[in-house]
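[1] my questions are about this predicted structure, shown below with the sequence.
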Amino acid sequence: AVTGWWKPELYVAEYKKEPGGQGKLVGYEFENTFQFTEPGRYWADVGLLASYGHPRGRGPGELELGPLIEKTAGRFDHRVNLIWERHIGSGASHGTEFRYSYAGTYALTSSFRPGIEAYGRPDDNAYQAGPVATGEWHVPGTHGNVEYRIGLLLGINPAAPRRTVLAQVEYEFF
């Protein structure tokens, strides 16, 4: 983090695989998270996501903006994200899309937090939910942590993908 309230992240490789297709590198992303409230001081912690995704090759980029709301109560952690996305640049559509997500986990340990995630894209009428596991380990002898998230989302309605596998590994250093 640059400050206690601003955390920029750079994703140097965004990989995407559509059902029945081959996976490919699709772009890069510069993401900024801003923390507006002091964690734990109010009923919920409130922040903002602002990011720009740059495509690999040609095509429009993406701007994303929206509030991030988190509530921790004992070992339970709840997160709600409300995100608006707009394509910009050559070939961009003129519409703004909305999506939301919910994540709830229970901390058995810092390295294992089982839970559930749910996603909605009202513009596409697509809704998914499923089990996840997340965790974090401190890398000994460094100022870094490894975080992971794995899960399986199932389509709730016909417009949603039937199954989506989540797999994310991050190395954070400060």
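    Perfect, thanks for sending it.
[2] CA atoms for contacts and neighbours, from now on please.
    Fine.
[3] quick check: the nearest residue to Glu9 once chain neighbours are set aside vs Pro122, distance?
    Distances taken as C-alpha to C-alpha, 6 or more residues apart in numbering place Glu31 nearest to Glu9, at 5.0 Å, with adjacent residues excluded. Separation of Glu31 from Pro122 (C-alpha to C-alpha, to the nearest Å) stands at 23 Å.
[4] neighbour count winner among these two?
    Applying other C-alpha atoms under 10 Å to Glu31 and Pro122 shows that Glu31 carries more neighbours, namely 18 against 12.
[5] Val2: neighbour count?
    When counting by other C-alpha under 10 Å, one arrives at 8 neighbours for Val2.
[6] was I right about it contacting Pro8?
    Yes - with contact defined as C-alpha atoms under 8 Å, Val2 counts as touching Pro8 (7.2 Å).
[7] hmm, back to that, so which strand or helix has the residue nearest to Glu9?
    Secondary structure from DSSP states H and E places Glu31 in strand 24-35.
[8] give me the contact list for stretch 44-55.
    Outside stretch 44-55, the residues within contact range by C-alpha atoms under 8 Å, 6 or more residues apart in numbering are 26-39, 60-72, 83.
[9] likewise stretch 14-32?
    Looking at stretch 14-32 with C-alpha under 8 Å, 6+ apart, the contacting residues turn out to be 6-13, 49-56.
[10] change it to 10 Å
    Contacting residues not belonging to stretch 14-32 are listed as 1, 6-13, 48-57, 61-65, 161-164 [C-alpha atoms under 10 Å, 6 or more residues apart in numbering].
[11] next up, a structure to set beside the first:
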Amino acid sequence: MLPADALARKVYSPAVEKGEAEIGYLLDYSVNTDPARNAGARHQFEYELGVTDRWLTAVYGDFRKNPGQKFTWQGVKWENVYVLTKPGEQWLDAGLYLEYFRPRAGLNLPDALEFKLLLEKESGGLTHTANLILTKELGRNALPHVIAGYAWRSKWRWRREIEPAIELYGGLGDVSQTLVPSRQSQQAGIVLLGKLHGGFSYEIGYLFGLTPVTDKGMLKFIIGYEL
């Protein structure tokens, strides 16, 4: 598995607000009937800043707890979002995402580079967002593969405080030899998200595994606070 995890359970929108700074916490918690796979967790702590009205940059601390192991710091991620078309400017909003993962010394993990094409379209009261993902390991111990994946969200803009959504996540394998569907990581679930008074935002949901190699279930939780 790539350390930068092309299936981070967050859908990125091609929208940036200049000058907006935010701190956040992200949790992915796996649920499985197999004790050897149950209760794996990924914790991420972030600080992000809208540098301009087109560029957002963020730094993440990545922590993980694998089943039967201790909670450990994995490394640091630096991510950037660049807006290609401002919201509503074209028929389809678009942006680019670039992330660099640097593992903690001593883990013998490779660095990793992740690229995403961000696409978004509003239709009536719905907002549809797609992330097309490519991930490549770099440096020592790196595998030669380029891994493809995707993330999708269809959100109902009901109220600012509560927006129900359906999210899909998939890992398709090496682009040169895509895995058969039963060997792909595929998840789908219901998520609630919104912005609250006082600068808080949240996302909470449960994702169901759709293939034998995917976690049976996963709790997703994100909370942010605008500074």
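    Good, I have the coordinates. Source: prediction; values computed, not measured.
[12] just to revisit the earlier point, which part of the second structure matches the strand holding Glu31 of the first structure?
    Across the second structure, the stretch matching strand 24-35 of the first structure (TM-score structural alignment) is residues 72-83.
[13] superposed on the first structure, what's the mean shift for that stretch?
    Its matched residues in the first structure lie on average 1.2 Å from stretch 72-83 of the second structure after superposition (mean C-alpha distance after the TM-score superposition for the first structure).
[14] returning to what we had before: which of the contacts of stretch 14-32 of the first structure fall within strands?
    Under the assignment DSSP state E, the contacts of stretch 14-32 of the first structure contribute 6-13, 48-55, 61-65, 163-164 to strands.
[15] report the buried members of the residues you listed.
    48-55, 61-65, 164 (16 or more other C-alpha atoms under 10 Å).
[16] now these as TSV including distance to Lys17 of the first structure?
    Conversion of these to TSV gives the following (distance: C-alpha to C-alpha, whole Å):
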residue	distance to Lys17 of the first structure
Leu48	28
Leu49	25
Ala50	24
Ser51	21
Tyr52	20
Gly53	17
His54	17
Pro55	15
Gly61	19
Glu62	18
Leu63	21
Glu64	21
Leu65	24
Thr164	10
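[17] list the buried ones in stretch 118-132 of the second structure?
    Leu118, Leu119, Glu120, Lys121, Glu122, Leu126, His128, Thr129, Ala130, Asn131, Leu132.
[18] which of the residues you listed fall in strands?
    Among these, DSSP E puts Leu118, Leu119, Glu120, Lys121, Glu122, Leu126, His128, Thr129, Ala130, Asn131, Leu132 in strands.
[19] and the residues you listed, which two are furthest apart?
    Comparing every pair within those by C-alpha to C-alpha identifies Leu126 and Leu132 as the most remote, at 19.8 Å.
[20] show me what Ala142 of the second structure lines up with in the first structure.
    Under the alignment defined by TM-score structural alignment, Ala142 of the second structure corresponds to Ala92 in the first structure.
[21] identify the residues contacting its match.
    With C-alpha under 10 Å, 6+ apart as the criterion, the residues that contact Ala92 of the first structure are Gly59, Pro60, Gly61, Glu62, Arg86.
[22] ok, these in the second structure: which stay?
    With the contact criterion set to both residues aligned by TM-score structural alignment, their matches' C-alpha atoms under 10 Å, the contacts of Ala92 of the first structure that also touch in the second structure are Gly59, Pro60, Gly61, Glu62, Arg86.
[23] okay if I get those residues as JSON lines plus distance to Phe112 of the first structure?
    Listed next are those as JSON lines, based on distance: C-alpha to C-alpha, whole Å:
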{"residue": "Gly59", "distance to Phe112 of the first structure": "39"}
{"residue": "Pro60", "distance to Phe112 of the first structure": "38"}
{"residue": "Gly61", "distance to Phe112 of the first structure": "35"}
{"residue": "Glu62", "distance to Phe112 of the first structure": "33"}
{"residue": "Arg86", "distance to Phe112 of the first structure": "35"}
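[24] related to what we said a few turns ago, now render the ones in strands among the buried residues of stretch 118-132 of the second structure as a markdown table, adding distance to Gln44 of the second structure.
    Below are these laid out as a markdown table (distance: C-alpha to C-alpha, whole Å):
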| residue | distance to Gln44 of the second structure |
| --- | --- |
| Leu118 | 21 |
| Leu119 | 24 |
| Glu120 | 25 |
| Lys121 | 28 |
| Glu122 | 29 |
| Leu126 | 29 |
| His128 | 25 |
| Thr129 | 22 |
| Ala130 | 22 |
| Asn131 | 20 |
| Leu132 | 21 |
